[in-house]
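[1] could you work out the structure for the sequence below:
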Amino acid sequence: MAMAARPWYKDLSGQHWRAFWAAWIGYALDGFDFVLITYVLTNIADEFHLDLVTASTLISASFITRWLGGAVVGSIADRIGRKNAMIAGIWLYALGTFLCGFAWNYWSLFAFRLIVGLGMAGEYSASSLYVLESWPKHVRNKASGFLISGYNVGSLVVAFIYPFITAHFGWRVLFYIGIVPVILTLYMRKNLPEHTEWQQTSTEKAGGISFFKLFSPRILPVFIAITLFIFAAFLYSWPVQSLLPTYLKSIGYDATGVSQVMFAANFGTLLGCIFAGFLGDRVGTRRAYIYSLLISLVLILPFFIIGKANIWLLGLLIFVLLFVSQGIAGLHPKFMSMYFAPEVRGSGVGVAYNLGSLGGAIAPIWGAFFANLMGLGTALAVLMFFWTFVVVALVVFDVPGRLLQRTAGIRSYEVQNTTPEGTVEPSQV
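    Below is the predicted model of the structure:
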């Protein structure tokens, strides 16, 4: 009789979980700080006498510096360690958010939002690599999915506390709360070791700044492919993320209805990130993307056809749609890390992700443009379908892996997984 499979969590020590929860809380607070401004934008516009278009540029400000944050903090991660880079990223976004509460005009607030972008970009790559490189290889998809769920939790927390805080204390207090993550860094510095793949290879790394190594002939093609992958992923996800409330209002839902559907959407994304981790470890990272996104293609059209006919059915459809389409983003850190060697992984993941995230800045503009031609619902459906198909194609044909094979002679930097029993089996990347 075959022995029962060893539960995955039995392979994780207390140190693994301490590393995870420290990074997860950092991600949750990152999500809290980043989306905060979207809730108080009208308050800011009123106080500083801004029109809505000008006020909206305060959201885009953090995107402007994300690539730089990925380059600087990512290079720190490759040079002096993931833990130190993670702490630096948290300090930057927490300080930037705190300073937003003291803004005296539009330009001061814009400048402080640039600091937020620097920090959150660097924290994304450093935290994800710290956990991924600390956990055993056969559960790293779970680590990735679980970790990204923290961002969604932070976003939900803002939604819950925003009405009370602004009604009783004003919008600035929400930004003052943003300094709280600094407390977490005190724990990190004292209690978390640098027991990662980075530490194992740090003595072998050549000098130099890892960001500039991305432009070497061996790495550049893979870097471009990963950047395009993330760019396409943002272009299929952000039209819906940014314009879904507007679409719901356009088909006749009031504020309560919009809130209910948006809760279903956000909750679906949260659970989807967690499920993606299990699916990725079960069938392989690439297969998890393919299965999830193919299912999402089937659900896009029904969601936009149903309209206002039934809010419960609409909520169920958006829950399932974002469960598979947005939840799979929980595997982005794992997917990207497979194609960069440890000595450039911090800057590679950080810069590729944050350059690709510019798709998130373009997506709402494209959505609004095409809405003038074909209606908002149709525009969102077309953009989501097309760019989802592009992502599926990039994964099916393993474009980054093929380029890596051509330049480095391997398809992935995770070509083998060690099982709990100690044997070695091919990785289902």
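[2] CA only for contacts and neighbour counts going forward, please
    Will do.
[3] buried residues, the longest helix along the chain. List them.
    Longest among the helix segments of the chain by residue count, using DSSP state H, is helix 220-250. Buried positions in helix 220-250, judged by neighbour count with 16 or more other CA atoms under 10 Å: 220-245, 247-248.
[4] from the contact counts, what lies against it?
    Here helix 220-250 touches helix 255-283, helix 342-356, helix 358-374, helix 376-396, helix 399-408, going by 3 or more CA pairs under 8 Å, 6 or more residues apart in numbering; DSSP states H and E.
[5] next up, for comparison:
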Amino acid sequence: MAPYFIRNLIPRKEKNEGEHELTLLQALATLTPVQVLQVFCGWFAWTCDAIDFFSVSLSVTDLEELFNRSTHDITTSITLTLLFRPIGAAVFGILSDRYGRRWPLVVNLMLLSGFQIGSGFVKTYPQFLALRSLFGICMGGVWGLAAATALENLPVEARGFISGILQQGYAVGYLIAAVIDLELVPKVEASWRALFWTAAGISASAAVVRAITPESEFFLRAKAARGSADTKNKTRVFLHETKVMLRRHWILCIYAVLLMAGFNFLSHGSQDLYPTYLKVTKGFTDNRATVATIIGNVGAIVGGAVAGYASQHIGRRLAILICVLLVGAFIPLWILPDNFSGLAAGAFCLQFGVQGAWGVIPIFLSEISPPAFRGTFPGVAYQIGNMISAASAQIETTGGNNMRTTIIVDGVLTDVPDYAKVQGIFIGVIAAFVFCITLVGPEQHGAHFERAKAAFEEGAGEDQERFEDGREVEDKGGVTEIRREKSKDSSVRDSIREAKEKV
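    This next block holds a predicted model:
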């Protein structure tokens, strides 16, 4: 008998009697304008996070000149940003599970905007490090809030595809930052600072959009059900249920952190130093390196959407495993060519695999998370994984200092770091780790986390549901009252079935 994690690799789809599974187009057609706007808010926030973060990656050489520092020193700022992210994930995640998704994300984005403006005004290296550390705290809260905002009110059949779209907001953000760096930065006197200031304006715009978008329907419904309880009592219940959740799911917490450490090593190892790798090891101009980065991010966007959609049918873990195998297969194309077309093709294919696997992560983590703590659990696990992988760029620069190669620069044979070999080895090892830990992990494909109680309700830490098979469960003075109420998915399915019967 095969182990359970093998037998569960392609999950069995369970259908309630009389229900018809919606196609992707049918599920998308059921979305209300508010739901569409909430998905956009989550995607936009995650896009802003990427623009802000990769502003440093695209400006490494300029920052070296400004501060008279080495590449290793400049990448320290990237490491510090990643190290401080778990703090923001915990703070803003708890606020979102306790008070709602809307205003914590608005505050988060406004702080991002302010710190990004400040990054463009720094004069010294210590100032830059301090500001990027504070910046990391704010960035840490975005991912969990974005995922909860975008995914918790959707039909089950649309979640895989939307997960891929949501996650590739990060690739879109990197692409937008690269375009700004390519088209705006060389043409203005502010130079690299213009990239930071433009990113700040985009983050402020995302905050405004989220501020005018209604709160999550799930959270409003839970809040209305507990409206009679005072704030102090809600906070007491929230803290108690958090302790219950941690006792119940501590093994899952460890697994999620290890999984996200592998995923973050995979993405940061293939992205953070990539423009520097092209310019230093391959001898590309700034323009060529930026164009290749853009092409790679196009591959990432396509991969995320395709893998997210596929995961709805073949399972979350199997979709991730296939994408990781693609990463391993395309490492040679990513590092061996010396011409632009070959390396650009390698960037497209490798990022298709890397971000294809990542495209499944928002819904995968949301489904395996304790359902009442979807604002906190995925974000904290993700950002602790980020913290563990924080030194990716520095590991690669250290490796480049010890693995050398020669290229011809202006007709002269020049000794340079061999970032191609370093990154090829690094990504190969990490891809193998991600494959193994994904293979042995859990999967809750199609989990109905929208039925769960909110984190400030009694029983939330034990994963109790407010809705069970269309019935709303309420606790009134120790007496359980069950009231029939069809979920939105069931109502849609009933409408489709009735229409077919009429035909």
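[6] one step back: highest mean neighbour count out of the helices and strands packed on helix 220-250 of the first structure?
    Mean neighbour count, computed with mean count of other CA atoms under 10 Å, is highest for helix 342-356 among these, reaching a mean of 29.
[7] what range in the second structure matches it?
    Using TM-score structural alignment, helix 342-356 of the first structure corresponds to residues 371-385 of the second structure.
[8] any idea what residue 134 of the second structure aligns with in the first structure?
    Under the alignment (TM-score structural alignment), residue 134 of the second structure maps onto residue 115 of the first structure.
[9] what's near enough to touch its match?
    Residue 115 of the first structure makes contact with 62, 65, 92-93, 95-96 under the criterion CA atoms under 8 Å, 6 or more residues apart in numbering.
[10] would JSON lines of the residues you listed with neighbour count and distance to residue 366 of the first structure be doable?
    Below are these laid out as JSON lines (neighbours: other CA atoms under 10 Å; distance: CA to CA, whole Å):
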{"residue": "62", "neighbour count": "24", "distance to residue 366 of the first structure": "19"}
{"residue": "65", "neighbour count": "22", "distance to residue 366 of the first structure": "22"}
{"residue": "92", "neighbour count": "23", "distance to residue 366 of the first structure": "31"}
{"residue": "93", "neighbour count": "32", "distance to residue 366 of the first structure": "28"}
{"residue": "95", "neighbour count": "22", "distance to residue 366 of the first structure": "33"}
{"residue": "96", "neighbour count": "26", "distance to residue 366 of the first structure": "29"}
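[11] ok, so of these, who is nearest residue 372 of the first structure?
    The closest of those to residue 372 of the first structure turns out to be residue 62 (CA to CA; 27.5 Å).
[12] next up, the contacts around the closest one.
    Neighbour list for residue 62 of the first structure: 113-118 [criterion: CA under 8 Å, 6+ apart].
[13] and the alignment partner in the first structure of residue 177 of the second structure, how many residues sit next to it?
    Alignment note (TM-score structural alignment): residue 177 of the second structure maps to residue 158 of the first structure. Counted with other CA atoms under 10 Å, the neighbours of residue 158 of the first structure add up to 22.
[14] now residue 158 of the first structure: closest residue in space that isn't a chain neighbour?
    residue 32 (6.0 Å; CA to CA, 6 or more residues apart in numbering).
[15] now residue 20 of the first structure
    Nearest to residue 20 of the first structure is residue 131, by CA to CA, 6+ apart, at 5.8 Å.
[16] and that neighbour, helix, strand or coil?
    Using DSSP: H, G, I helix; E, B strand; the rest coil, the secondary structure recorded for residue 131 of the first structure is helix.
[17] repeat that for residue 425 of the first structure.
    strand.
[18] do residue 164 of the second structure as well
    helix.
[19] do a quick rundown of the strands in the second structure.
    In the second structure, the strands defined using DSSP state E lie at 404-409, 412-417, 467-468, 471-476, 479-484.
[20] mind putting those in JSON lines, distance to residue 69 of the second structure included?
    Output for those, formatted as JSON lines (distance: least, CA to CA, whole Å):
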{"stretch": "strand 404-409", "distance to residue 69 of the second structure": "20"}
{"stretch": "strand 412-417", "distance to residue 69 of the second structure": "17"}
{"stretch": "strand 467-468", "distance to residue 69 of the second structure": "58"}
{"stretch": "strand 471-476", "distance to residue 69 of the second structure": "61"}
{"stretch": "strand 479-484", "distance to residue 69 of the second structure": "65"}
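[21] most tightly packed of these?
    By mean neighbour count, with neighbours taken as mean count of other CA under 10 Å, strand 467-468 ranks first of the strands of the second structure at a mean of 20.
[22] nearest spatial neighbour of the aligned partner of residue 326 of the first structure in the second structure, chain-adjacent residues omitted?
    By TM-score structural alignment, residue 326 of the first structure lines up with residue 355 in the second structure. Nearest residue to residue 355 of the second structure in three dimensions, chain neighbours excluded: residue 300, at 5.0 Å (CA to CA, 6+ apart).
[23] so who does the one you found touch?
    168, 171, 348, 351-356.
[24] roughly how far does the equivalent of it over in the first structure sit from residue 32 of the first structure?
    Alignment note (TM-score structural alignment): residue 300 of the second structure maps to residue 269 of the first structure. Per CA to CA, to the nearest Å, residue 269 of the first structure is found 16 Å from residue 32 of the first structure.
[25] once you drop chain neighbours, what's closest to residue 60 of the first structure?
    Distances taken as CA to CA, 6+ apart place residue 361 nearest to residue 60 of the first structure, at 6.7 Å, with adjacent residues excluded.
[26] hang on, I meant residue 221 of the first structure
    residue 403 (6.4 Å).
[27] repeat for residue 137 of the first structure
    residue 417 (5.9 Å).
[28] what's the burial count for the one you found?
    18.
[29] ok, which stretches of the stretch 101-250 of the first structure are helices?
    106-134, 140-168, 171-177, 181-191, 197-201, 210-213, 220-250 (DSSP state H, counting those that start in this stretch).
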